[in-house]
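Enquirer: show me how the following folds:
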Amino acid sequence: MNNARASDPITSVIAGERAALFAGNHYDRILAALADDLNPPVWGGMTAGEMARATGMSVEQVCRRLPELQARGQVQVVQFEGEDLLRNGYRVWEAV
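Expert: Now for the predicted structure:
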């Protein structure tokens, strides 16, 4: 995956290349947290903030990976009455 533009400085290109190395670890940590979400208070899915606390990652790292995991068919936003389920204003995600 290319995470840098041709006009980006070399430091950004290097950072983009390194991101691919730990993305898999992030996926695994997020999926493990969602698999363990059967314990209150996060039963029924987790928000990105809850996943960040459970995984030791930053919210930004989690938010970056969720759409990627969704595109891979591994997570989805919890639906309630045809709408995205929100908790404290944030979408709730679950493993598929």
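Enquirer: when you work out contacts or count neighbours from here on, use the C-alpha atoms and nothing else.
Expert: Will do.
Enquirer: and the lengthiest helix in the chain, what does it pack onto?
Expert: Counting by DSSP state H, the longest helix found in the chain is helix 10-35. Under the contact criterion of 3 or more C-alpha pairs under 8 Å, 6 or more residues apart in numbering; DSSP states H and E, helix 10-35 touches helix 48-55, helix 59-71, strand 93-95.
Enquirer: also this sequence, please, to line up against the first:
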Amino acid sequence: MNNTRAYDPVSSHCAAEHSARFADRHVSRIMAALQDEKSLTAGEMAECTGMTVEQICRRLPELERRGHTQVVQFEGADLLRNGYRVWEAV
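Expert: Got it, this is the predicted structure:
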């Protein structure tokens, strides 16, 4: 995904390219953690991956839209643990 405009400076285009590489690595680390542990909160994923909660929370909605993850449901509501939603790989 390119978040730059045609008239943005070259440095913005380089930063966007660099950001895309980070995103791919983040996705790989998140998915590996979910495969190992089955269901985790963003806080638990941060501990497993060495990433920050903010980095995790930025990627989870993208992964959900792609059909790779989902929030665990319990009695028709999002399952929460320690104030975080619990996620699983699909």
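Enquirer: need the TM-score from the superposition.
Expert: Here the TM-score for the pair of chains, by TM-score structural alignment, normalised by the length of the second structure, is 0.85; 90 aligned residues with a C-alpha RMSD of 1.9 Å.
Enquirer: list the buried residues for the longest helix of the first structure?
Expert: Residues 13, 16, 26, 27, 29, 30, 31, 33, 34 are the ones in helix 10-35 of the first structure that count as buried (16 or more other C-alpha atoms under 10 Å).
Enquirer: relative to residue 79 of the first structure, how far out is the fourth one?
Expert: The spacing between residue 27 of the first structure and residue 79 of the first structure, counted by C-alpha to C-alpha, to the nearest Å, is 22 Å.
Enquirer: same check on residue 5 of the first structure?
Expert: As judged by C-alpha to C-alpha, residue 5 of the first structure and residue 79 of the first structure stand 35 Å apart.
Enquirer: of the two, who's got more company?
Expert: Using other C-alpha atoms under 10 Å as the criterion, residue 5 of the first structure and residue 79 rank with residue 79 on top: 14 against 10.
Enquirer: what's the closest non-adjacent residue to the aligned partner of the more buried one in the second structure?
Expert: Residue correspondence to the second structure (TM-score structural alignment): residue 79 of the first structure is matched to residue 73. Spatially, and ignoring its direct neighbours in sequence, residue 73 of the second structure is nearest to residue 79 (5.3 Å; C-alpha to C-alpha, 6 or more residues apart in numbering).
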